[in-house]
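*Asks:* task: produce atomic coordinates for the following.
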Amino acid sequence: MSAKEKSVVPENVMYEMVTGWPRFGYTRADPVALAQAHQNKAPTPPRAQVEGVPPTLEKLIMPLLAKDPQHRPRNARAVAHAIKEIERDLDASGVEQRAHDPAPGPGASMSGNGFADQVSAVELTVRRLIRKHGQDHALVITARMELADLTGHGGDVRGAAELYDRLGRDCSIWFGPRHSRTLDAFEGMARRVSA
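*Replies:* Predicted coordinates:
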């Protein structure tokens, strides 16, 4: 990997984490069209891809992806300042509240502390996202990973491993056996089985 490629990886990862999609499509897309898009197009703003992206987060991501270095943040300190601003906005809006809730430990009761409600909510989210986006959409895959993880935290190791395995097989069909989503799912399964 060249020095130039290394310098853009964090921005690409941030964009994909927020939207669930790479900036210009998956690597299985036409390589010439993909290269031209990287060279000539600006990525779709995250808020146009996914509902609920805070404006301050988009205000950080888009300049990080700017083709012209003059339009990028001046330095890491400017990026750190922008991240603090985003954290303040999230805290103020209550969006981040779930992130501060402690994750249930292994063997936690599925019925305690509304944990069963949490699993049911994620199952409903998976179904809703499938209807809206289709089974192979990144948001669906992320929600399925969360469901498998919650199942494992509830003490159902076998159930979690089966959910991860099914997701890994699906991702292998959709994206290929070496795609990061496929590998993440099988890694989750291995983690649950070894636990």
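*Asks:* every contact and neighbour count from this point should use C-alpha atoms.
*Replies:* Will do.
*Asks:* show me where this protein has its helices.
*Replies:* Assignment of helices within the chain using DSSP state H yields the ranges 3-19, 31-40, 46-49, 55-64, 76-93, 97-100, 115-133, 138-153, 157-175, 180-194.
*Asks:* alongside the first, I'd like the structure of this one:
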Amino acid sequence: MTILPAIDLKDGKAVRLSKGLMDSAKIYSDEPWQVAKKFEKLGSEWVHLVDLNGAFAGKPENLEQIKKIRQNCNLKLELGGGIRDEETIKMYLELGIDRLILGSIAVKDAQFVKDMAAKYPIVVGIDAIDGMVAVEGWAETSDMKATDLAREFAACGVQAIICTDVGRDGMMTGVNIEFTKAIQEASGLETIASGGLKDMTDINALIEA
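*Replies:* Next comes the predicted model:
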């Protein structure tokens, strides 16, 4: 199992949200690259980055901090938040990001995601509230089931799916194992559990699932 520590970026800072609410942001560092460096020193291979402002704006909003992380760390980086077109994908890959997460656009234009996955290292982000896909930085809930969206991307070149139970995100109340298993079974893809991870009990439960 690979553990991906996460850094959420808001207004240039490393933060943690509770249940995806922007006004709940707790600031952990004014220099997110230093957080990434700490993860690297602790032995992490990957770091999961989210441009929270970008997720709402639909375009990159924390680019300078992302550049600093890339310049100062040798970690593999995956990044999501505000990636809606091929130019942004190419820009981030040229910057040295290892793979990109497509979330909201996966609901609105599945064919675009499939086309991009055929050309670039793409992960699909599926964020859900009560089993229904949340989009636009979790500000809206769609009428699509998360498992139906996962099934849409089976065998199309997507590298993995990262699934987040929004209601548990940032709460450290435990990962939603059943939700994660349902996404994996629907897609047949490598599935990354996100949202609510508390301790080794969760990690062991995921290993056994």
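*Asks:* after superposition, what's the TM-score here?
*Replies:* Here the superposed chains carry a TM-score of 0.26, computed using TM-score structural alignment, normalised by the length of the first structure; 91 aligned residues with a C-alpha RMSD of 5.8 Å.
*Asks:* before we move on, the earlier item: any chance of the helices of the first structure in JSON lines, plus mean neighbour count?
*Replies:* Putting the helices of the first structure into JSON lines (neighbours: other C-alpha atoms under 10 Å) gives the following:
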{"stretch": "helix 3-19", "mean neighbour count": "14"}
{"stretch": "helix 31-40", "mean neighbour count": "12"}
{"stretch": "helix 46-49", "mean neighbour count": "16"}
{"stretch": "helix 55-64", "mean neighbour count": "18"}
{"stretch": "helix 76-93", "mean neighbour count": "14"}
{"stretch": "helix 97-100", "mean neighbour count": "9"}
{"stretch": "helix 115-133", "mean neighbour count": "15"}
{"stretch": "helix 138-153", "mean neighbour count": "22"}
{"stretch": "helix 157-175", "mean neighbour count": "20"}
{"stretch": "helix 180-194", "mean neighbour count": "18"}
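*Asks:* in the second structure, which spans are strands?
*Replies:* Under the criterion DSSP state E, the second structure contains strands at 6-10, 13-18, 21-29, 46-51, 76-80, 99-102, 122-129, 132-135, 140-145, 160-165, 191-194.
*Asks:* just list what the first one packs against, helices and strands only.
*Replies:* Using 3 or more C-alpha pairs under 8 Å, 6 or more residues apart in numbering; DSSP states H and E as the contact criterion, the secondary-structure elements in contact with strand 6-10 of the second structure are strand 13-18, helix 32-41, strand 46-51, helix 52-57.
*Asks:* and those as a markdown table, adding distance to A106 of the second structure and mean neighbour count?
*Replies:* Below are these laid out as a markdown table (distance: least, C-alpha to C-alpha, whole Å; neighbours: other C-alpha atoms under 10 Å):
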| stretch | distance to A106 of the second structure | mean neighbour count |
| --- | --- | --- |
| strand 13-18 | 23 | 21 |
| helix 32-41 | 27 | 18 |
| strand 46-51 | 16 | 22 |
| helix 52-57 | 13 | 21 |
